[in-house]
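**Student:** sequence unknown, structure follows:
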């Protein structure tokens, strides 16, 4: 999501990882400075191996969900947002069988379409460190409101994610969204 302060945020809720379930936040300030908020050194190393940051802040990152109300807390960030209706794209993604959706060839085939439908968004690309990454999204919901603080200053209100974030090969959707996605990373050295 974007904010009127110019700070853009991508909250990652990792349901499955080598470290179990965890939450991280990628923050890009209006200046372009990119910070990773991660709960442990291991999760910070894991995320930083795929995405690019100028700084990393390791401290507990908590997520609470109460129906449509979501909240993230970290010593440098408070962020509350409300999730709205499923977007048309989310409904269309539900029609793609999961077996197909997670295939690399599918991600490669729909990448040009994703770039047109969601400028800045890619579904397949280079993850750095001789790795390839692709995304298998299965739902997209609107974020309809958000408030919070970053390092003690107000984030303002919800705004489009503009300019695109630059943590990796892809940005997030321009319209503030909650996207359910599987991220698949292949180490190209082990092909």
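**Tutor:** Received the coordinates, thanks. Small disclaimer: the values here were computed from a predicted structure and weren't measured.
**Student:** For the rest of this, base every contact and every neighbour count on C-alpha atoms.
**Tutor:** Noted.
**Student:** Name the single longest helix found in this structure.
**Tutor:** If you go by DSSP state H, the chain has its longest helix at helix 104-117.
**Student:** Which elements pack onto whichever helix or strand comes after that helix?
**Tutor:** Downstream of helix 104-117, the first helix or strand assigned by DSSP states H and E is strand 124-128. Under the contact definition 3 or more C-alpha pairs under 8 Å, 6 or more residues apart in numbering; DSSP states H and E, strand 124-128 sits against helix 104-117, strand 131-150.
**Student:** The protein: strands as residue ranges?
**Tutor:** Secondary structure of the chain, counting by DSSP state E: strands at 2-3, 8-14, 22-28, 34-38, 55-58, 62-66, 69-74, 77-86, 124-128, 131-150, 153-154, 158-159, 177-187.
**Student:** Go through those strands and pick out the most buried.
**Tutor:** Mean neighbour count, computed with mean count of other C-alpha atoms under 10 Å, is highest for strand 2-3 among the strands of the chain, reaching a mean of 26.
**Student:** Included below, for side-by-side comparison, is a second structure:
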């Protein structure tokens, strides 16, 4: 294997009744230090990355597919089951609730195993059955491979989402699935504890 990048933190997937879908990354540990980013897919299908620095934007846009990349001030806070995101035109205020049924199963797998690339390669077909559209392993841009190791999952119970000053509507399933890469987030709005490993072939 070549160069390896590890991102440790949380991913939130949020859908709205207007059709706007957002995937929020809150990374406590990464090669770029702590940061937050947001991938937005508009009702038209337009895919937009909101990233905090040119360096982060360059890495993410080389790994995933976007129609537009913006470098903006991105602030993401996760505490006391509340998620607050301010990212240029996007504002999210969300509350997480009970652990999802899938989250109970994920917690039964020791985390050291749950985030290991070999395990994630093996269980990827099962992940797609448990959460349609989601996969734990696949190929990414720039000849990279990517592994998603999820060790916990909570439902998002409520959310207020605004884009460019307009209300995006009520909380709704992430539907259709987002198309930034080989995997989507679960259709049910949720917050995942995750370690993402990106490997250069």
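**Tutor:** Looks like it arrived, so ask away. Since the structure is predicted, the reported quantities are computational estimates derived from the model, not experimental observations.
**Student:** so where in the second structure does the longest helix of the first structure end up aligned?
**Tutor:** Mapping helix 104-117 of the first structure onto the second structure (TM-score structural alignment) gives residues 117-130.
**Student:** Would you mark the buried spots in the matching stretch?
**Tutor:** 117, 119, 120, 121, 124, 127, 128 (16 or more other C-alpha atoms under 10 Å).
**Student:** Distance of the third one relative to residue 67 of the second structure?
**Tutor:** The span separating residue 120 of the second structure from residue 67 of the second structure equals 29 Å under the rule C-alpha to C-alpha, to the nearest Å.
**Student:** swap in the second one?
**Tutor:** Using C-alpha to C-alpha, one obtains 33 Å as the distance from residue 119 of the second structure to residue 67 of the second structure.
**Student:** Repeat that for the fifth one.
**Tutor:** Relative to residue 67 of the second structure, residue 124 of the second structure is positioned 27 Å away (C-alpha to C-alpha).
**Student:** can you check the fourth one too?
**Tutor:** When distances are taken as C-alpha to C-alpha, residue 121 of the second structure and residue 67 of the second structure turn out to be 29 Å apart.
**Student:** can you check the first one too?
**Tutor:** Residue 117 of the second structure sits 29 Å away from residue 67 of the second structure, going by C-alpha to C-alpha.
**Student:** Alignment lookup: residue 189 of the second structure to the first structure.
**Tutor:** Using TM-score structural alignment, residue 189 of the second structure sits opposite residue 176 in the first structure.
**Student:** dump the residue contacts of its match.
**Tutor:** Taking C-alpha atoms under 8 Å, 6 or more residues apart in numbering, we find residue 176 of the first structure in contact with 1, 2, 142, 143, 144, 158, 159, 160, 161.
**Student:** now do residue 143 of the first structure
**Tutor:** By C-alpha under 8 Å, 6+ apart, the neighbours of residue 143 of the first structure are 1, 81, 82, 83, 84, 176, 177, 178.
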